[in-house]
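Enquirer: only geometry, no sequence info:
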């Protein structure tokens, strides 16, 4: 599952790819952007860590344009990614993308953290926090709809981009009595995807039955591309934590999760 993953943490739980440039029409660029398939370097000059970083494990990675990339996307950029793992296992990804063009040109891009969550059984999973929101359905030529259910459940293939989403989303795995809480900043949209059986069988790097045990919920910026002038920088952040409870257990009320700081 996801053999081209840029970053992998706690493989039984989740895997993450960083997608840049993504979703928008960028001609000859690969479907999910080029950042996920490039070789990154350790950042030799990272920005200062926060005061409470002594209890965290952090690493800073950096990706810059190459002359080969400039041929297919004629812009120069600097992409810095900070990966932070908290003492309780919380994972935070902070991305900073800067326009380093010297020709005075702005550029636009869209972005997503392509996050695969491992679940016990997709039919026993609920996603809370996206109800009543508008979404673009990629299975229906990006037609716009409004979510009608009180939560998202799964009975067939899903590929939707939810718009103007809250800063917190919960993925509830009833069977394992575990809830993933996804917090995000600078990423107004959220992608929800599961290929289901037919598409899973058609994917070369995806097991025929793996769709039953995964769900992709992505913090993203899709509807309105980010535009950077030379010298400008964009920041986006995603934090994931796992709570040993579920909606059914009564130990966690998802609505309170969304309302908390």
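Expert: The structure has been received and is ready for your questions. Quick caveat, the model's predicted, so the values are computed rather than measured. Residues are numbered from 1 along each chain as shown.
Enquirer: C-alpha from now on. contacts and neighbour counts both.
Expert: Fine.
Enquirer: which helices and strands does the helix or strand hosting residue 61 pack with?
Expert: Taking DSSP states H and E as the definition, residue 61 sits inside strand 57-64. If you count contacts as 3 or more Cα pairs under 8 Å, 6 or more residues apart in numbering; DSSP states H and E, strand 57-64 packs onto strand 41-42, strand 77-85.
Enquirer: now the strands for the stretch 151-261 of the chain?
Expert: According to DSSP state E, counting those that start in this stretch, the stretch 151-261 of the chain carries its strands in the segments 158-162, 168-173, 178-185, 189-194, 214-228, 233-243.
Enquirer: of those strands, flag the one that's most buried.
Expert: With neighbours defined as mean count of other Cα atoms under 10 Å, the strands of the stretch 151-261 of the chain peak in mean count at strand 168-173, which reaches a mean of 25.
Enquirer: ok now that one, how far from the chain's centre?
Expert: For strand 168-173, the separation from the chain centroid amounts to 14 Å (computed by Cα atoms, centre = their mean, to the nearest Å).
Enquirer: next, the one to line up against it:
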């Protein structure tokens, strides 16, 4: 769970009755034929997950989900599509819990969230972001997602991060030294080489009527 892009669905964190972050990240997804195809000089891999006795034992709703992974030169786009295949309306939250490798987190700078409303989960404080995001200790904040793409600067490297309007929040997280030392699946100094910049829909539940579809994506582009 401490790398890649764990998928939080149909619940983010412990904001609800389900296990933390739901069940989608813990289940095997099936590759959808054809295994991959090419679109505009990029390779697309599609994975699918649907309701089953395993999911219904946790969450009593029918659904179909597809994850489309587009990989091109200097580009990664992850898109989640969800469809309600039951006969009643249900609600969900979701997040692409993206882990990014960095050389030294204390030297990184995330631009593009200036002026965005934020909630500091560590201190339980609300406010507006002033200046670029920098990391000095445990950091866990939920921002209102910006309209324009963000830029993460990591030494000589820069990454553009954008997300769909259907994912209304951006979560920035780093456990810091103290929490990192207590996480059994992260090295004690693992916090120094990672930063999570997540595209999420968590403050408001997404209602989905029978046969209705929802889509959300995050795109990473090397500058």
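Expert: Sure thing, it's come through. These figures come from a predicted structure and were not determined experimentally.
Enquirer: any idea what the TM-score is?
Expert: For this chain pair, the superposition-based TM-score is 0.92 by TM-score structural alignment, normalised by the length of structure 2; 220 aligned residues with a Cα RMSD of 1.8 Å.
Enquirer: related to what we said a few turns ago, give me whichever of the helices and strands packed on strand 57-64 of structure 1 is most buried.
Expert: Sorting these by mean neighbours (by mean count of other Cα under 10 Å), the first place falls to strand 77-85, with a mean of 19.
Enquirer: moving C-terminal of that one, what's the next helix or strand?
Expert: In the C-terminal direction from strand 77-85 of structure 1 (assignment by DSSP H and E), the next one is strand 91-99.
Enquirer: quick one: that following strand to strand 77-85, angle?
Expert: Using axes from the mean of the first three to the mean of the last three Cα atoms, to 10 degrees, the inter-axis angle of strand 91-99 of structure 1 relative to strand 77-85 is 170 degrees.
Enquirer: in structure 2, which residue range corresponds to the helix or strand following strand 91-99 of structure 1?
Expert: Beyond strand 91-99 of structure 1 in the direction of the C-terminus, DSSP H and E gives the next helix or strand as strand 107-118. Under TM-score structural alignment, the match for strand 107-118 of structure 1 in structure 2 covers residues 90-101.
Enquirer: how about the matching stretch: buried residues?
Expert: 90, 92, 93, 94, 95, 96, 97, 98, 99, 100, 101 (16 or more other Cα atoms under 10 Å).
Enquirer: do the same with stretch 76-92 of structure 2
Expert: Neighbour counts using 16+ other Cα under 10 Å place 76, 77, 78, 79, 80, 82, 83, 84, 85, 86, 90, 92 of stretch 76-92 of structure 2 among the buried residues.
Enquirer: tell me the contacts of the last one?
Expert: What that stands for is residue 92 of structure 2. With contact set as Cα atoms under 8 Å, 6 or more residues apart in numbering, residue 92 of structure 2 has these partners: 9, 10, 11, 205, 206, 207.
Enquirer: how about the contacts made by the most centrally placed residue in structure 2?
Expert: By Cα atoms, centre = their mean, structure 2 has its centre lying nearest to residue 96, at 1.8 Å. Residue 96 of structure 2 makes contact with 5, 6, 7, 8, 198, 199, 200, 218, according to Cα under 8 Å, 6+ apart.
Enquirer: just give me the match in structure 1 for the first one.
Expert: Mapped onto structure 1 by TM-score structural alignment, residue 5 of structure 2 lines up with residue 16.
Enquirer: which residue, other than its chain neighbours, is closest to its match?
Expert: Sequence neighbours aside, residue 115 is the residue nearest to residue 16 of structure 1 in space, at 4.4 Å (criterion: Cα to Cα, 6 or more residues apart in numbering).
Enquirer: one more: residue 163 of structure 2?
Expert: For residue 163 of structure 2, the nearest residue in space outside its immediate sequence neighbours is residue 218; the separation is 4.3 Å by Cα to Cα, 6+ apart.
Enquirer: residue contacts, the one you found?
Expert: When contacts are counted by Cα under 8 Å, 6+ apart, residue 218 of structure 2 is found next to 77, 78, 79, 96, 161, 162, 163, 164, 199.
Enquirer: okay, these in TSV with distance to residue 137 of structure 2 next?
Expert: Rendered in TSV, the data for the contacts of residue 218 of structure 2 read as follows (distance: Cα to Cα, whole Å):
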residue	distance to residue 137 of structure 2
77	29
78	29
79	31
96	23
161	23
162	25
163	26
164	29
199	22
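Enquirer: so which of those comes closest to residue 27 of structure 2?
Expert: Within the contacts of residue 218 of structure 2, the smallest distance to residue 27 of structure 2 is 15.3 Å, found for residue 96 (Cα to Cα).
Enquirer: and residue 39 of structure 1, how far is that from residue 178 of structure 1?
Expert: From residue 39 of structure 1 across to residue 178 of structure 1, the span is 34 Å (Cα to Cα, to the nearest Å).
Enquirer: quick one, which of the strands of the stretch 151-261 of structure 1 is nearest to residue 53 of structure 1?
Expert: Taking these one by one with Cα to Cα, strand 233-243 is closest: 15.1 Å.
Enquirer: how far away from the center of its chain is that closest one?
Expert: In terms of Cα atoms, centre = their mean, the centre of strand 233-243 of structure 1 is set 9 Å apart from its chain centre.
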